[in-house]
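# pasting the structure only:
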């Protein structure tokens, strides 16, 4: 039987929710039936080493390679080729985004407006082409890929203003199906794009308890010898993840005299701002930025408590991973939180402010009976959702 040709497109395989979800999906696919290509806009990130050997990671786009050159080398490259189109696109985009604090959707639009004309079309014809995140991957699959069927993933609560809606609608019009990773993600997407009701399908981020348990047993994890309470947060150092809430909550825990350290795994644009806030609040011994780790699971396994202070999420994959490793969760009440959280059973869902987060943490830490019951519940609740793989196979026909 001839294999179906699949293409997945995502910006990178950095250590974040959509990226981990894609790596898990790729690890479960039946490669006797599918020939799989993977297109990335950034290479060399931590999760690439976990991509199955059967997956063909495509050569970087010419523009991607050009964008990684120093400005001097980019200029030399342009002079040698007597072609300044890429340099012009790169300079216009760089200058534009320096002037304002643009949101992700705005940055994606500006990038595509400046760079799309110099990004080459993929010559391969695919049976199925999938943009596995919104923004640039969606624009790329829409305009630069030929396929029998195109599917767009939406893995955040996607609220767009009128300008962004008008810009993106012409791309989504080219897709056969749109996948939302939770019911709330679907509802929010359809508030912006009500015309796509018949196109949108819910397919949860696939997570495999067996894979995560095995990864948690490998070497790694906390390297200090701290023997107090270990709190863990995983998330990009960006506004979405609510690190401002986390740091204020951390400050309140310190004032209560609790013997703890709060560790954060992630990187992102707010790193310097968060470091400065940690310093200003005298929390350098209490709030520890660990950067990105290819295997976060030993950290989760050895944490006493997992805390998510997100302001919005499409699903909340790190919460699901903590649950799979039987670690109690305290999380803010973001849109999609009740897709997996049962308040008072597998953790606590609290208001989106520092006092509520700090109080939730203290409640779990100080009430031994509550914590014991949460762990008991975690050990018996349904883990993972590999059955979503069958929905994926149905989706791609």
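Sure thing, it's come through. On a predicted model such as this, the values are computed, not experimentally measured, just so you know.
# Could you use CA atoms for every contact and neighbour count after this?
Fine.
# can you pull the contacts of the residue lying closest to residue 51 once chain neighbours are set aside?
By the measure of CA to CA, 6 or more residues apart in numbering, the closest residue to residue 51 outside its immediate chain neighbours is residue 23, 6.0 Å from it. Counting by CA atoms under 8 Å, 6 or more residues apart in numbering, residue 23 makes contact with 47, 50-51.
# so residue 23 is in which element?
For residue 23, the host element (DSSP states H and E) is helix 17-28.
# what about residue 73, helix or strand, and which?
Counting by DSSP H and E, residue 73 is found in helix 71-81.
# Pull out the buried positions in that helix.
74-75, 77-78 (16 or more other CA atoms under 10 Å).
# Now flag whichever of these is closest to residue 370.
residue 74 (59.1 Å; CA to CA).
# Against residue 90, how distant is the closest one?
Residue 74 is 10 Å from residue 90, where distance means CA to CA, to the nearest Å.
# intersection of neighbour lists for the two?
Common contact partners of residue 74 and residue 90 (CA under 8 Å, 6+ apart): residue 67.
# Regarding residue 258, what is its secondary structure?
coil (DSSP: H, G, I helix; E, B strand; the rest coil).
# Tell me, how many residues neighbour it?
Residue crowding around residue 258 was assessed by other CA atoms under 10 Å; the count is 14.
# How about residue 178?
23.
# Unless I misread the structure, it falls within a helix.
No: per three-state DSSP, residue 178 lies outside any helix segment and is strand.
# I'd assumed residue 199 was in contact with it.
Yes: counting by CA atoms under 8 Å, residue 199 is a contact partner of residue 178 at 5.7 Å.
# hang on, the earlier thing: any of the contacts of residue 23 buried? List them.
By 16+ other CA under 10 Å, these give 47, 51 as buried.
# this is the other structure I want to compare:
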């Protein structure tokens, strides 16, 4: 029996979020007999804590709820937390001696790009280091060219879309650095999605046979729901009957609802707010519409493909990979006109919608859980 590889994985917390869900999906499906995994989280909190497999050793720096406000009584706690975490960044040997009990690791992984300094400060110079970029860092102000250069100190840089891979390789200064950038699909648990989609719901908002689009996501300006409502109104005025369901909440919720009322489209657009399980609604709808201005890796598109929904989406990061350059759905220019043309095209052409359903049904979907997990194992094993 060969020795198990000892791996340290670091992430901020296990709250609801894309990177956190991805990590849990991987951990649940890695073979226990091959790896010995220590998971270190800064703050012991979040809905995914209970989903960490029992064979994974869970360590944490602090316990308590995430503080997202600046109330005066919370400031001392926030300050203490920041200092406490900074101390381990300044004196990493303290962390490795007292929290991790002097364990030696073969591989250290930052499961989210924000942990890159923590990993690079590791006193274990012999361990192989991996960083996982889960967002379009080229659209985030804090990632200056100098900060992005730091990522090339890692042995492997995992990215979640071809667009990110191309951007990172442009920054690379040698062939070796280019080779270090690897695209890996975020894993989607197909069986879990299908099972959740079969749940019975009693509050589906439409009952007739009018074509229905659905969109799911936090109600932020980046999601472009304002553009979607304008396009909907225009199409309705032109006599193209259809309906839209919006699932999600967020700080823009009231603005979008006000706009809905102002445009007098409350009969044909329904905002359902947050749903723990949006998949039965997605299953019942005819099409998925994504009107986003930008995205990291839109997991919901992968889930819509699993449920065989024709998709109309703006050209955002990750979408060309997911829709196989337009083979599995309509990719529109990232504008209101683009969204309008895309929706009009699918509403006017029933055969096109059927064509996409057939293409999706017969496509090899690369983000299926088993494939992504096998790819990650291969990366770890070959280090």
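Nice, thanks for sending it over. None of the values given here were measured: they were computed from a predicted structure.
# picking that back up, now do the residue nearest to residue 51 of structure 1 against residue 180 of structure 1, distance only.
For residue 23 of structure 1, the distance to residue 180 of structure 1 - CA to CA - is 18 Å.
# cool, residue 350 of structure 1 as well?
25 Å.
# higher neighbour count, those two?
Between residue 350 of structure 1 and residue 180, counting by other CA under 10 Å, residue 180 is the more crowded of the two (27 against 21).
# which position in structure 2 aligns with the more buried one?
Alignment note: residue 180 of structure 1 maps to residue 159 in structure 2; criterion TM-score structural alignment.
# quick one, what contacts the nearest residue in space to residue 383 of structure 1 that is not next to it in sequence?
With sequence-adjacent residues excluded and distances taken as CA to CA, 6+ apart, residue 383 of structure 1 is closest to residue 324, at 5.7 Å. Listed by CA under 8 Å, 6+ apart, the contact set of residue 324 of structure 1 reads 209, 212-213, 378, 383-384.
# what's the counterpart of residue 324 of structure 1 in structure 2?
Using TM-score structural alignment, residue 324 of structure 1 sits opposite residue 306 in structure 2.
# which residue ranges form the strands in the stretch 201-350 of structure 2?
212-216, 243-247, 269-273, 287-290, 311-314, 330-332 (DSSP state E, counting those that start in this stretch).
# which stretch among those comes nearest residue 149 of structure 2?
strand 311-314 (29.8 Å).
# Please name the spatially closest residue to the aligned residue in structure 2 for residue 303 of structure 1 (chain neighbours excluded).
Structural alignment (TM-score structural alignment) places residue 303 of structure 1 against residue 285 in structure 2. Excluding the flanking residues, the one nearest residue 285 of structure 2 by CA to CA, 6+ apart is residue 212, at 5.4 Å.
# Would you check that that neighbour makes contact with residue 287?
Yes: under the criterion of CA under 8 Å, residue 212 of structure 2 makes contact with residue 287 at 6.4 Å.
# for structure 2, longest strand please?
Using DSSP state E, we find that the single longest strand of structure 2 is strand 35-44.
# Can you tell me how far the residue nearest to residue 51 of structure 1 is from residue 12 of structure 1?
11 Å.
# now do residue 388 of structure 1
23 Å.
# Assign a three-state SS to residue 372 of structure 1, would you?
Residue 372 of structure 1 - assigned by three-state DSSP - is helix.
# Per the alignment, name the residue of structure 2 opposite it.
So, by TM-score structural alignment, residue 372 of structure 1 is matched to residue 354.
# Which stretches in the stretch 51-200 of structure 1 count as helices?
Assigned by DSSP state H, counting those that start in this stretch, the stretch 51-200 of structure 1 shows helices spanning 62-67, 71-81, 85-99, 104-115, 136-144, 162-172, 183-192.
# before we move on, back to that, neighbour count: residue 388 and residue 12 of structure 1, which is higher?
Counted by other CA under 10 Å, residue 388 of structure 1 and residue 12 do not tie: residue 12 has more neighbours, with 20 against 17.
# give the contact list for that one.
Here residue 12 of structure 1 is in contact with 19, 40-43, 45 (CA under 8 Å, 6+ apart).
# what does residue 38 of structure 2 give?
With CA under 8 Å, 6+ apart, residue 38 of structure 2 has these contacts: 6-9, 56-59.
# Would you check how far apart it and residue 103 of structure 2 are?
For residue 38 of structure 2 relative to residue 103 of structure 2 (CA to CA), the value is 10 Å.
# Check the gap between the match of residue 372 of structure 1 and residue 82 of structure 2 for me.
Counting by CA to CA, the gap from residue 354 of structure 2 to residue 82 of structure 2 is 54 Å.
# Between these two, which has more neighbouring residues?
Each of residue 354 of structure 2 and residue 82 has its neighbours counted (other CA under 10 Å); residue 354 has more, 14 against 11.
# So which bits of the longest strand seen in structure 1 are buried?
The residue-count maximum for a strand in structure 1 (DSSP E) belongs to strand 146-154. Within strand 146-154 of structure 1, the residues that count as buried by 16+ other CA under 10 Å are 146-147, 149-154.
# Would you mind confirming that residue 24 of structure 1 makes contact with residue 210?
No: when contacts are counted by CA under 8 Å, residue 24 of structure 1 is not listed as touching residue 210 (10.9 Å).
# Tell me which of the two has more neighbours.
Comparing residue 24 of structure 1 with residue 210 by neighbour count (other CA under 10 Å), the higher total belongs to residue 24, at 21 against 12.
# What residues does the more buried one make contact with?
206-208.
# What sits closest to residue 322 of structure 2 if chain neighbours are left out?
residue 302 is the one closest to residue 322 of structure 2 (CA to CA, 6+ apart), at 6.7 Å.
# From residue 187 of structure 2, how far out is the one you found?
Look at residue 302 of structure 2 and residue 187 of structure 2: by CA to CA, they are 9 Å apart.
# Name the residues contacting each of the two.
Joint contacts of residue 302 of structure 2 and residue 187 (CA under 8 Å, 6+ apart) are residue 367.
# mind checking the end-to-end distance for stretch 78-87 of structure 1?
End-to-end for stretch 78-87 of structure 1, by CA to CA: 7 Å.
# next one: stretch 81-88 of structure 1
The first residue of stretch 81-88 of structure 1 is 14 Å away from its last residue (CA to CA).
# chain center to it, what's the gap?
33 Å (CA atoms, centre = their mean, to the nearest Å).
# Give me the contacts around it.
63, 66, 74-75, 78, 115, 118.
# cool, stretch 110-123 of structure 2 as well?
In contact with stretch 110-123 of structure 2 (CA under 8 Å, 6+ apart) are residues 9-12, 19, 23, 89, 92-93, 96, 108-109, 129-135, 151, 153-154.
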